[in-house]
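A.B. asks: Turn this into a structure:
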Amino acid sequence: MDSIQHKELAALHRFWQGLSKDGRLPARHDFLAEDLADWIGHISLLEVERDPLRFRFVLHGGHFTLLSGLSLAGRYLEEGLTPRYRDEVLACYREAVETRQAVYRHYSDHSLPWRELDRVILPLADDGVTVDRVMVGLYTLADPPSQGGSRLLSRRN
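C.D. replies: Okay, the predicted model is just below:
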């Protein structure tokens, strides 16, 4: 995994690591929603479906909604991805499931409203082994809002 350079995502990763015990992945029931207060709005939770491998949003953080322009709660990940990044993003989610490891990526694209994006994908497993959910943290560095446009909530530290 690339070194996590984003302060909030590094803290989220440490939180996730602290939930892992004896080489087993943390489960959703290992933490309360309140435990994620520092990252509220920047967290999404997705269920992992298999055959075929797909990801369905259970919780779609407000920052994700602002970034994509729509709420994806109850919908599939690919429904919110632009064609330009679809394959790359889906590959990161597949990597988290297949390796059972956190996957971090930093993207820069000055042609989009967000200029920089940091994402960490953290696998969860109710049985400690088989990934059945992923928790995702996402932060962006956005251009100032255009006149009449909405501002993407962001912090980059």
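A.B. asks: rest of the way, CA atoms for contacts and neighbours
C.D. replies: Fine.
A.B. asks: and Arg119, what does it touch?
C.D. replies: 9, 104-106, 136-139 (CA atoms under 8 Å, 6 or more residues apart in numbering).
A.B. asks: closest to Leu53 among these?
C.D. replies: Val136 (16.9 Å; CA to CA).
A.B. asks: Just say helix, strand or coil for that closest one.
C.D. replies: Counting by DSSP: H, G, I helix; E, B strand; the rest coil, the backbone at Val136 sits in strand.
A.B. asks: Against Phe57, how distant is the closest residue to it other than its chain neighbours?
C.D. replies: Once flanking residues are discounted, Val136 sits nearest to Ile121: 4.6 Å by CA to CA, 6 or more residues apart in numbering. Distance of Ile121 to Phe57, given as CA to CA, to the nearest Å: 13 Å.
A.B. asks: The two: which is more packed in?
C.D. replies: Ile121 (26 against 21; other CA atoms under 10 Å).
A.B. asks: you'd agree Asn157 is up against Ile4?
C.D. replies: No: counting by CA atoms under 8 Å, Asn157 stays clear of Ile4, with 11.4 Å between them.
A.B. asks: Give me the more crowded residue out of the two.
C.D. replies: Counted by other CA under 10 Å, Asn157 and Ile4 do not tie: Ile4 has more neighbours, with 18 against 10.
A.B. asks: before we move on, back to that, just among the contacts of Arg119, which is most surrounded?
C.D. replies: Of these, with other CA under 10 Å as the count, Tyr139 tops at 28 neighbours.
A.B. asks: what residues are up against the closest residue to that one other than its chain neighbours?
C.D. replies: Nearest residue to Tyr139, sequence neighbours excluded (CA to CA, 6+ apart): Asp118, at 5.3 Å. Going by CA under 8 Å, 6+ apart, Asp118 touches 6, 9, 104-107, 138-140.
A.B. asks: one more to put side by side:
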Amino acid sequence: MTTSQAFLDRDLRRCHDLLNMANLFVAQKKFSSARSAIGALRANLELLAEKDAHFFRERLIALDVEHSRRSGHFLSDDKIIDLSLYRRQALDRRLATSSLANLKQAAGGQRRHTPAIAEDDRGNFIYRMPMPVDEVSTSDSLGMENLLQIWRQAQQSTGRRHGLPLLSDIDPKFIADIGMLGFVHVIDASSDDPGKFHVTMHGSRVTPFNGRNFSGRTLHDFPIPIYRESVATDYNTVRMTGVPAYHRVIATVDGSRRHYTRLLLPFSTDGNRPDRLLVGVRTDNWLPE
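C.D. replies: Next comes the predicted model:
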């Protein structure tokens, strides 16, 4: 499902981080920052083996097109972003200033959760267990708890109990600090048809279908019907409720078995209607292969 951080060398990891940071900036319409990240990525490709460099060049083509479409002009800024400036300690200091009690709000009460199970005649199988959001923990899903805290802080800053944060409220550098770059998707959920939800950014380290990246595609383009339908159902539930959701998933897709946790966080473009989703995905250590 994902590429483990431990098996990436420093240069390759940096390129993944820059690619995902650039995609997040484009999704947030922060085009100057996106140009900086893209310029940094181009500068770092020469440090990679040709096979790895080809992977990023293909994604840069799509990223250039999307950036130009949204911003109305082509890329020219080659300013380099120094990711080493953004340390986990800086984020920890910010989070430490907030009351942990305020961050641990209950989501969904104490009701019993029932798994959803789907399978087809081709051997594909998906088991999804909805979990209380407060059970997100760094021991199971590295970085996910901090991702939830960032969302809750942004939600609290709206000053309204049921207000939703804007996607632009989230600094991609924070996502880099907690090690989630490449494990986060951004979904445009403004359509009433979940099949037409648009994958604005697909995390480059999440590869459910033989390495395919679905940035710029819709959920309808996902190739396995039961996988497509389960994802659409979960995404649409968060869009309809405006409440975060957390799942543990066990799946066999195209003969590949994977297990992971998935955190769905609702965002808005107007502060009220949930029409954007930030999706965090992490391979688990709670279930052995």
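A.B. asks: What lines up with the residue nearest to Val136 of structure 1 in structure 2?
C.D. replies: Counting by TM-score structural alignment, Ile121 of structure 1 lines up with Leu264 in structure 2.
A.B. asks: Look at the residue nearest to Tyr139 of structure 1 and tell me its secondary structure.
C.D. replies: Per three-state DSSP, Asp118 of structure 1 ends up strand.
A.B. asks: residue contacts, the residue nearest the centre of structure 1?
C.D. replies: The C-alpha lying nearest the average C-alpha coordinate of structure 1 belongs to Val136 (CA atoms, centre = their mean; 2.2 Å). By CA under 8 Å, 6+ apart, Val136 of structure 1 lies in contact with 42-45, 119-122.
A.B. asks: In strands, which of those appear?
C.D. replies: 43-45, 119-122 (DSSP state E).
A.B. asks: Now the two most distant members of those residues.
C.D. replies: Leu45 and Arg119 (13.0 Å).
A.B. asks: Looking for the alignment partner of Thr99 of structure 1 in structure 2.
C.D. replies: Match for Thr99 of structure 1 (TM-score structural alignment): Thr241.
A.B. asks: What is the neighbour count of its match?
C.D. replies: Neighbours of Thr241 of structure 2 using other CA under 10 Å come to 12.
A.B. asks: Check the gap between it and Asp275 of structure 2 for me.
C.D. replies: With CA to CA as the criterion, Thr241 of structure 2 and Asp275 of structure 2 are 11 Å apart.
A.B. asks: now swap in Ala245 of structure 2 and tell me
C.D. replies: 15 Å.
A.B. asks: Same question for Tyr235 of structure 2.
C.D. replies: Relative to Asp275 of structure 2, and taking CA to CA, Tyr235 of structure 2 is found at 10 Å.
A.B. asks: Output the longest helix belonging to structure 2.
C.D. replies: Taking DSSP state H as the criterion, structure 2 has its longest helix at helix 50-71.
A.B. asks: Which positions within the next helix or strand after it qualify as buried?
C.D. replies: Sequence-wise, the next helix or strand downstream of helix 50-71 of structure 2 (DSSP states H and E) is helix 88-96. Buried residues in helix 88-96 of structure 2, counted by 16 or more other CA atoms under 10 Å: 88, 91, 95.
A.B. asks: Could you dump the residues you listed into a markdown table and include distance to Phe214 of structure 2?
C.D. replies: Shown next, in a markdown table, are these (distance: CA to CA, whole Å):
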| residue | distance to Phe214 of structure 2 |
| --- | --- |
| Arg88 | 29 |
| Leu91 | 30 |
| Leu95 | 32 |
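A.B. asks: Strands along the stretch 151-289 of structure 2, start to end?
C.D. replies: In the stretch 151-289 of structure 2, the strands defined using DSSP state E, counting those that start in this stretch lie at 184-188, 198-201, 245-253, 256-268, 274-283.
A.B. asks: can you put these in TSV and add distance to Val231 of structure 2?
C.D. replies: Below are the strands of the stretch 151-289 of structure 2 laid out as TSV (distance: least, CA to CA, whole Å):
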stretch	distance to Val231 of structure 2
strand 184-188	12
strand 198-201	12
strand 245-253	11
strand 256-268	11
strand 274-283	11
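A.B. asks: Nearest to Lys173 of structure 2 among the ones you listed would be which one?
C.D. replies: strand 184-188 (12.9 Å).
A.B. asks: Show me what that closest one is packed up against.
C.D. replies: strand 198-201, strand 274-283 (3 or more CA pairs under 8 Å, 6 or more residues apart in numbering; DSSP states H and E).
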